[in-house]
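> generate coordinates for the sequence data below:
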Amino acid sequence: MRLSSLLIIAMTFFAAAVVSLVAANFSVKLIEESSEIGVRDALDDEGMTWAEVQADGLQVTLAGIAPTEAVRFKALTTAGSIVDAARVIDQMEVEAQAAIAPPRFSAEVLRNDSGISIIGLIPTTSDRESAIERFSDIVGKDNVADFLEQGDYPAPEGWEDALAFALTAMTQLPRAKASIEAGRVSITAIADSAEAKAAMENKLNRSVPPSVELMLDIAAPRPVLTPFTLRFQIDEEGARFDACSADTDAARTRILAAATQAGVIGTARCTVGLGVPTPRWADAVEQAINAVKQLEGGSVTFADADITLVALAGSDQANFDRVVGELENSLPDVFALHSKLPKVLDPNEGPPEFTATLSPEGQVQLRGRVVDVSMRDLAESYAKARFGSEKVYTAARVADNLPADWAPRVLTGLEALAGLSNGSVTVTPTGLSVTGNTGNPDASSEIAAMLAGKLGEGSEYDIDVTYQEKLDPVLGLPSPDQCEAEIGEVLKTGKINFEPGSATIDASALGIMDEIAEILKRCGDIPLEIQGYTDSQGREEMNLALSESRAQSVLNELRARQVLTGTFTAKGFGEDNAIADNSTEAGREANRRIEFRLIRPNTVTTPEQTTLESIAQSGDTDGETTEQGSADE
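Sure thing, here's the model as predicted:
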């Protein structure tokens, strides 16, 4: 009985334990589910659906990849608001962040009379010290303000080319600002004259690398015109300006419109400048041009406030009197009018004259009549001083009964001739004529101003000067590609020979060097590399040294001929880049050569990639090596 009671008690306790264990397990499961669901819902409410939640007993584990560190921390905080933060296990990762974008590199260089300043952010790969040193050499170390900062990021494409070009350009511009970006340079500058502006623009445009976009804004001050000159005429060749000046853009528009009404065809040139004698300049010019039109021919010349109106010989006297009278009464008070109606000359009467001609080759001939021997010697000396002693031929004779002002008119005519590329000057008792061609677009105006100032009031002169672009010393400059092509044409018929086994240029090649030097003098600052090559005979290092020396010899010969070589480099390549088979003598001779190549951005120095290969063989005839394995001959 006692044993049975004990068994019943034991079974009761066992049953209670089982019930307690089941209840405990159920409670833990309930806690896990409620914690996981609660945290999951809270994270979803915050938009963090990327997070994974798993409950294990009382612990809640968070996993997944958070987009940022801040979002990961927010997920932990959100979970901690549902369950005890100590129960939250963090197994989350943070998504790898994209590399930080490099900054925008840019720099600005300002140069004026006080020095140079440079400011901006450039890559650490840029040679900052070299740039500052270049500027210090120009204006002095104390006059360079360096405000540059550097960023440790790769230089963007086009940055180094833009920076190098801007630094070079600023060394040539005394008053300018350059803004530099990757692949782009903007330059604002001031030139001393319109000619200097054109020269600056031409030089910069020719030297800019193809990888760089160049924006230019070069201003030139208005010229001071002394005297303020204008000359308009109508003759058998039509209506035209020999010289035209205006004080404002609006005045120029009015003057050109009046000229068009009088018969000028096409676009006429009129210079806007300083020095006008009165603000009513355009009023007077309009009236004078209209007067020439009413006379149906003749000329009107302004030299400051003096006006000379000359009708065509044989014009109707009554019409002349009427036109002149109306013009005198309508002109602003500051102007003084001188009018002339020339008489018709007897065609059988040959007036005395003096002529000077200038040929395209620069030869000058003086013919005709002079007052006396001293006058002839003076004219000849003046011409030799202007055109060169070896280029003047004199065949003038002494004559009587010449006008008293004959000598100064002859010298004035020679001075006008000096403004032409070729042409002639004729001096007669009643006038002076200048005819020819020039590369100066303002030559006609300059000659007219000079004649008006030196011949005096009422003097008659005629100017027929034609501007030709090909004679313009600025526009006539060949492009770098044209220069390369011209050198190539020279080398098609000649060779640069070297003495065997030497870097000394053979005497037979000096004429070729002269021709190449003349081409490069016209080309100006072009980026040119003179490259030396050898054949494969001999030791490679000796061939490399020989090719370097030969390229340097060519560079030195160009310098000796006064060629500006600041943008040239000499480089040896030894036996690399062979263009023919080194196993034959003909092939080895072809490989021993000098090449002239333009330096272009990202140009690989291989023969195949040259726009035009300019190759001159070294002229070696044997190519044998010594027992010691010397460089190629």
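
> please make it C-alpha for all contacts and neighbour counts, starting now.
Fine.

> after the helix or strand harbouring residue 162 comes which helix or strand?
In this assignment (DSSP states H and E), residue 162 forms part of helix 159-172. On the C-terminal side of helix 159-172, the closest following helix or strand by DSSP H and E is strand 176-181.

> who's in contact with that following strand?
105-112, 159, 162-163, 166, 170, 185-190 (Cα atoms under 8 Å, 6 or more residues apart in numbering).

> can you tell me which of the residues you listed are buried?
Buried members of the contacts of strand 176-181, counted by 16 or more other Cα atoms under 10 Å: 105-111, 159, 162-163, 166, 170, 185-190.

> can you tell me how far residue 339 sits from residue 240?
20 Å (Cα to Cα, to the nearest Å).

> right, I mislabeled it, should have said residue 522
34 Å.

> counting by contacts, list what the helix holding residue 162 packs against.
helix 128-139, strand 176-181, strand 184-190 (3 or more Cα pairs under 8 Å, 6 or more residues apart in numbering; DSSP states H and E).

> what's the first one packed up against?
Packing partners of helix 128-139 (3+ Cα pairs under 8 Å, 6+ apart): strand 115-123, strand 144-151, helix 159-172.

> buried set for stretch 37-44?
37, 38, 39, 40, 41, 42, 43.

> how about the fifth one, secondary structure?
For residue 41, the assignment made with DSSP: H, G, I helix; E, B strand; the rest coil gives helix.

> going along the chain, name the strands of the stretch 351-500 of the chain.
354-358, 364-370, 392-398, 422-428, 431-438, 461-467 (DSSP state E, counting those that start in this stretch).

> quick check: angle from the fourth one to strand 461-467?
By that I understand strand 422-428. 180 degrees (axes from the mean of the first three to the mean of the last three Cα atoms, to 10 degrees).

> so which bits of strand 422-428 are buried?
422, 423, 424, 425, 426, 427, 428.

> need these in TSV with distance to residue 117, can you?
Putting the buried residues of strand 422-428 into TSV (distance: Cα to Cα, whole Å) gives the following:
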residue	distance to residue 117
422	47
423	49
424	52
425	52
426	56
427	57
428	60
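
> what residues are up against the residue nearest to residue 88 when sequence neighbours are not counted?
Spatial nearest neighbour of residue 88, excluding adjacent residues (Cα to Cα, 6 or more residues apart in numbering): residue 60 at 4.9 Å. If you count contacts by Cα under 8 Å, 6+ apart, residue 60 has them with 35, 36, 53, 54, 87, 88, 89.

> next, the structure of the following sequence, for comparison with the previous one:
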Amino acid sequence: HLEVVKWLADDGEVSLTGMARELGGREAIAAALAKLPDGFKVASNEVKAPPYIFQAYKDPVAVTVTLSGNVPDENIHAVVVGSSSRKFFSEKVVDNLKNSVGAPANFVNAVVPALGALSRLSTGTLVVSDRDIKISGDALYDAAAGQIRTGLAKDVPQGWQVKADITVKPAAAPVDPTVCQQLFADLLGKARIRFETGRSDLDRDSTGLLDRLVEIAMRCPAANVEIAGHTDAEGDAAANQALSEKRAQAVVDYLVKAGLPAERFTAVGYGSAQPVASNDTGDGRAQNRRIEFLVR
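Now for the predicted structure:
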């Protein structure tokens, strides 16, 4: 079980130092030492574990996010994959993870925000080694690069270290407003902007989608855009109207924070007045709760 080993046995006292060959090896050695023959006892066990590695790679050409390395158990495995599926709305999530012992404390509370940062990159690599997080790649616009660097450092648990090597993707070619409208529609046909339940706070799982919408808006600088908020028909109509307005405004605020001119965007709430599906089913109501980008 040992890659590098120093073994001392003196008058029945066993001392062991070294590096375990693989994750779980340190635990296996400890179990073996607990079964020493009569007359022997463990004086010291200083066997170290190899680094606990988790990796994610976002590939815009293959349109995939590949997860590899280790997670602590099946429950956290499901959390990590499920979180990735929500954050990476258009990429296929390739799950090459394996469940292994030895994860540092607060593993999932560090990995989930790191995946959120990766979702904002055009292409990028995330490597988590023990409590060290390294992320590199191209942000979609200048403000996002700064937000990713500072935000991730604040989001990870205390005791974790972050190194962010973030550059900015070259600006895409400008397009006319008609093409811009089609790009907005195609993107929002793949995923919906999410909000906290019953509130106008943007769900952090939607940050990658919002950054893609910012990138499109930057490609048509002369176009004015209506941000239209819609709800389902559940509950009070006046409350739904107010909620749709607040959610539309939250999206406008995000666009302006990204560096886009506020005068280009108008937030309009329609409540439940313009359904695109039946409000009699859960799926229909989910379709009706939406934000639309309309080039005017």
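
> TM value for the aligned chains?
The TM-score (TM-score structural alignment, normalised by the length of the second structure) is 0.41; 161 aligned residues with a Cα RMSD of 4.6 Å.

> now residue 137 of the second structure, nearest residue through space, not along the chain?
residue 124 (4.0 Å).

> any idea how many residues pack against that neighbour?
Neighbourhood size, residue 124 of the second structure [other Cα atoms under 10 Å]: 22.

> also residue 325 of the first structure?
11.

> okay, the helices and strands packed on helix 159-172 of the first structure in a markdown table with distance to residue 14 of the first structure next?
Formatted as a markdown table, those follow (distance: least, Cα to Cα, whole Å):
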| stretch | distance to residue 14 of the first structure |
| --- | --- |
| helix 128-139 | 89 |
| strand 176-181 | 87 |
| strand 184-190 | 91 |
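
> looking at those, which is buried most?
strand 176-181 (a mean of 22; mean count of other Cα atoms under 10 Å).

> now do the strands in the stretch 101-250 of the second structure.
Counting by DSSP E, counting those that start in this stretch, the strands of the stretch 101-250 of the second structure are 121-129, 132-139, 161-168, 225-230.

> which of these sits closest to residue 242 of the second structure?
Across the strands of the stretch 101-250 of the second structure, residue 242 of the second structure has its closest neighbour in strand 225-230 (9.8 Å, Cα to Cα).

> what separation do you get for the closest residue in space to residue 397 of the first structure that isn't next to it in sequence and residue 415 of the first structure?
Spatial nearest neighbour of residue 397 of the first structure, excluding adjacent residues (Cα to Cα, 6+ apart): residue 369 at 5.0 Å. Separation of residue 369 of the first structure from residue 415 of the first structure (Cα to Cα): 18 Å.

> quick one: buried residues of the stretch of helix or strand residue 546 of the first structure belongs to?
For residue 546 of the first structure, the host element (DSSP H and E) is helix 540-560. By 16+ other Cα under 10 Å, the buried positions in helix 540-560 of the first structure come out as 540, 542-555, 557-558.

> same question for stretch 127-139 of the second structure.
Along stretch 127-139 of the second structure, these residues count as buried under the neighbour rule (16+ other Cα under 10 Å): 127, 128, 129, 130, 131, 133, 134, 135, 136, 137, 138, 139.

> pretty sure the third one contacts residue 54?
In this case it means residue 129 of the second structure. Yes: if you go by Cα atoms under 8 Å, residue 129 of the second structure and residue 54 touch, sitting 6.6 Å apart.

> and residue 178 of the second structure, how close does it get to residue 213 of the second structure?
Counting by Cα to Cα, the gap from residue 178 of the second structure to residue 213 of the second structure is 15 Å.

> compare these two (neighbour count), which wins?
Ranked by neighbour count (other Cα under 10 Å), residue 178 of the second structure and residue 213 place residue 213 first, with 17 against 12.

> you'd agree the more buried one is up against residue 185?
No: the pair residue 213 of the second structure / residue 185 is not scored as a contact, 10.1 Å apart, by Cα under 8 Å.

> re the thing from before, neighbour-wise, which of residue 339 and residue 240 of the first structure wins?
residue 240 (23 against 16).

> which helix or which strand is home to that one?
Residue 240 of the first structure belongs to strand 238-243 when assigned by DSSP H and E.

> so which elements touch that strand?
Using 3+ Cα pairs under 8 Å, 6+ apart: strand 238-243 of the first structure touches strand 229-235, helix 443-455, strand 461-467.

> tell me the buried residues in the second one?
Across helix 443-455 of the first structure, burial judged by 16+ other Cα under 10 Å covers 443, 444, 445, 446, 447, 448, 449, 450, 451, 452, 453, 455.

> make CSV out of these and add distance to residue 176 of the first structure.
CSV is the format used below for the buried residues of helix 443-455 of the first structure (distance: Cα to Cα, whole Å):
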residue, distance to residue 176 of the first structure
443, 29
444, 31
445, 30
446, 29
447, 33
448, 34
449, 32
450, 33
451, 37
452, 37
453, 36
455, 41
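
> report the two of the residues you listed separated the most.
443 and 455 (17.6 Å).
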